[in-house]
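Participant: A structural model of the following input is requested.
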Amino acid sequence: MKDNLKSSHKKFKKNAKNTLYKGFHNKNKTKQSQKISCLEELSNRLHLPGDILAGAPIITATGRNELCLENYKGIIEYNGNLIKVQTKSCKICIEGKQLNILYFTEDEMRITGYINAIYYQ
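Facilitator: The predicted structure is shown next:
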């Protein structure tokens, strides 16, 4: 008689896990893309560059020996071979040799040295 009264809770929980939370990650991505498109539309209507409203990082490289980075939040890691910086939207890594931060302000920095690579994380 006990076999007939088995709980189906575990089976229900397993099925619900696969279907219940399936759409959460997609909803966040669509909200973020809608937010970006709203900022883009606003910048278009005001005839302003998109980086001003969105706070996008601006990287200006002068050859392989100098780089200017604007719109950053903070320095995560800094040594002679790697400089990792947090921006509003991602992390930016600058790899090279004899890297040096020449100066930095609240939203701009100048990096000198031999720059091998710039990549986003």
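
Participant: going forward, measure contacts and count neighbours with C-alpha atoms only.
Facilitator: Fine.

Participant: helices of this structure, start to end?
Facilitator: Using DSSP state H, the helices found in the chain span residues 9-20, 24-46, 50-54.

Participant: deepest-packed of those helices, please.
Facilitator: helix 50-54 (a mean of 14; mean count of other C-alpha atoms under 10 Å).

Participant: tell me what it is packed against?
Facilitator: Helix 50-54 sits against helix 24-46, with contacts defined as 3 or more C-alpha pairs under 8 Å, 6 or more residues apart in numbering; DSSP states H and E.

Participant: would you format the helices of the chain as TSV with distance to N116 included?
Facilitator: Converted to TSV, those look like this (distance: least, C-alpha to C-alpha, whole Å):
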stretch	distance to N116
helix 9-20	44
helix 24-46	31
helix 50-54	25
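
Participant: one more, please, to line up against the first structure:
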Amino acid sequence: MQKRYQWKDNLLSVLEVPGDLAEKETVVTITGKNQAVIENYKSLLRYTKEEIIILTFRGKITLQGSNLEIPWYTTEEMRVSGRFFLVILEQQEAKNE
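Facilitator: This is a model prediction of the structure:
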């Protein structure tokens, strides 16, 4: 098993593939209390003015606040705006591959 991971890591390094993309990691960039950009997500689970729940490849992201909205999104990233009160990152346990 160890050789498999070393081979994969070496290949990703040679190809210069960013780790977040290679491992399906979600990137959350929060600017102040009013804007967030979520990259590499799976789907939207809940969307209200007070709460947005986003399913990622490794868990969930919950944004709570007021006047929350999604002004734009693509299949790979979205922008959330409004006033954030709470951000919760829930990570699932990794499965053995």
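
Participant: tm score of chain vs chain?
Facilitator: The TM-score (TM-score structural alignment, normalised by the length of structure 2) is 0.77; 87 aligned residues with a C-alpha RMSD of 2.1 Å.

Participant: which of the helices of structure 1 sits closest to T60 of structure 1?
Facilitator: Checking the helices of structure 1 against T60 of structure 1 by C-alpha to C-alpha gives helix 50-54 as the closest, at 13.6 Å.

Participant: which part of structure 2 lines up with that closest one?
Facilitator: The aligned range for helix 50-54 of structure 1 in structure 2 is 19-23, by TM-score structural alignment.

Participant: got the contact list for the matching stretch?
Facilitator: 12, 25-27, 40 (C-alpha atoms under 8 Å, 6 or more residues apart in numbering).

Participant: may I see the ChimeraX selection of the buried members of these?
Facilitator: Those of the contacts of stretch 19-23 of structure 2 that count as buried under 16 or more other C-alpha atoms under 10 Å are selected in ChimeraX with:
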select :25,26,40
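
Participant: contact partners for the one residue sitting closest to the centre of structure 2?
Facilitator: Geometric centre of structure 2, nearest residue: T26, 2.8 Å, by C-alpha atoms, centre = their mean. Contact analysis of T26 of structure 2 by C-alpha under 8 Å, 6+ apart lists 20, 38-41, 56-57.

Participant: find the nearest non-adjacent residue to it, please.
Facilitator: Excluding its sequence neighbours, the residue lying closest to T26 of structure 2 (C-alpha to C-alpha, 6 or more residues apart in numbering) is N40, at 4.9 Å.

Participant: what's the match for the one you found in structure 1?
Facilitator: Using TM-score structural alignment, N40 of structure 2 pairs with N71 in structure 1.

Participant: is it possible to export the contacts of T26 of structure 2 to CSV including distance to S66 of structure 2?
Facilitator: Output for the contacts of T26 of structure 2, formatted as CSV (distance: C-alpha to C-alpha, whole Å):
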residue, distance to S66 of structure 2
D20, 30
I38, 18
E39, 22
N40, 24
Y41, 22
T56, 22
F57, 26
